[in-house]
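Colleague: build the 3D model from these lines:
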Amino acid sequence: MIRTAHWLGYAGLIPFVGLTLGMGLHPLTPVAFVTYSAVILSFLGGIHWGVALSRPEWSSAVRLCLCMLPSLLGWLALLLPMTGTLVLLIGSYLIWWGWDRIQLDQPDYRRLRLHLTAVAVLCHFVWLIQT
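Modeller: This next block holds a predicted model:
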């Protein structure tokens, strides 16, 4: 996998970690955290969308609809009270990580997703405990 993808992936953790460390410093911090999380969750569905469009064997209506789930779940999460938001985001990240594991067989991507998902979910748990 391209080295730049690794750097960008890990850099994408900065808002998760930074907002978690800055919890309580500003009234908009919780909103910024869950909004960023929903955007990143949507991005993960977009990865599968791109793969589905580039591989004819993956271009089915069912697969394309599944690619939309992270976006819809992220949006739905933003409509819930904070505890529900965090629980739905945690569950969505874990389920989508599992989906990635069985659908995408690139070892570098799998390893990167494991690291990124672990840190993101850990940050969500910290927020959940503090809520």
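Colleague: CA only for contacts and neighbour counts going forward, please
Modeller: OK.
Colleague: this structure: helices as residue ranges?
Modeller: 3-11, 13-21, 29-54, 61-78, 82-103, 107-130 (DSSP state H).
Colleague: mean neighbour count for those helices - can I get that in JSON lines?
Modeller: Compiled in JSON lines, the helices of the chain are given as follows (neighbours: other CA atoms under 10 Å):
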{"stretch": "helix 3-11", "mean neighbour count": "12"}
{"stretch": "helix 13-21", "mean neighbour count": "17"}
{"stretch": "helix 29-54", "mean neighbour count": "18"}
{"stretch": "helix 61-78", "mean neighbour count": "17"}
{"stretch": "helix 82-103", "mean neighbour count": "17"}
{"stretch": "helix 107-130", "mean neighbour count": "16"}
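Colleague: Proceed likewise with the subsequent sequence, for comparison:
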Amino acid sequence: MGFENDARLNIELLEELHQQREAGKKVYLATNQEHVRAAYLIEVLGLGRHCDGMYYSAALGSRKPDRAFFEQVAALAGLQSDQLLLVDDTPANVVAARACGWNAIEWRKGSSLSAALTEIEI
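Modeller: Now for the predicted structure:
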């Protein structure tokens, strides 16, 4: 399909997410993708094994950083905004999530989810 060259998984983050899931937390992928690429991420790259589901822009009809994206995800998840955490490498998405009442972490090279979570209580 041609997605191989732009698909790089962060194994350390996946391990930290696995630990969160083992502790009883739900982990979802919230991404700006079209249908074919979303399927590739879940099925071919195997992200379906690492998360409890996916919310993606083509299915929602809105994209991060649009407010509608975050509102739709919160409604579909059945959670209050302050119960949600976005981990994203795009600063505008982090700002938008926070503006919608979400907790949000800007992911950078060398980031640690467990370290960031000590600063946030969800």
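Colleague: superposing both, give me the TM-score.
Modeller: Scored against TM-score structural alignment, normalised by the length of the second structure, the superposed chains reach a TM-score of 0.25; 51 aligned residues with a CA RMSD of 4.2 Å.
Colleague: doesn't residue 118 make contact with residue 10 of the first structure?
Modeller: No. Using CA atoms under 8 Å as the test, residue 10 of the first structure is too far from residue 118 to be in contact (11.6 Å).
Colleague: how much space separates residue 38 of the second structure from residue 99 of the second structure?
Modeller: Residue 38 of the second structure is 26 Å from residue 99 of the second structure, where distance means CA to CA, to the nearest Å.
Colleague: nope, residue 11 of the second structure is what I meant
Modeller: Residue 11 of the second structure sits 29 Å away from residue 99 of the second structure, taking CA to CA as the criterion.
Colleague: out of those two, which sits in the more crowded spot?
Modeller: residue 99 (13 against 9; other CA atoms under 10 Å).
Colleague: distance check, that one against residue 67 of the second structure.
Modeller: Residue 99 of the second structure is 8 Å from residue 67 of the second structure, by CA to CA.
Colleague: what of residue 31 of the second structure?
Modeller: 14 Å.
Colleague: in contact with residue 64 of the first structure, which residues are there?
Modeller: 49, 52 (CA atoms under 8 Å, 6 or more residues apart in numbering).
Colleague: and it, how close does it get to residue 46 of the first structure?
Modeller: 10 Å.
Colleague: over to residue 7 of the first structure?
Modeller: Taken as CA to CA, the span from residue 7 of the first structure to residue 46 of the first structure is 19 Å.
Colleague: for residue 112 of the first structure, same thing?
Modeller: 17 Å.
Colleague: same check, this time on residue 110 of the first structure
Modeller: Relative to residue 46 of the first structure, and taking CA to CA, residue 110 of the first structure is found at 16 Å.
Colleague: kindly report the same for residue 122 of the first structure.
Modeller: 23 Å.
Colleague: how near is residue 45 of the first structure to residue 69 of the first structure?
Modeller: 7 Å.
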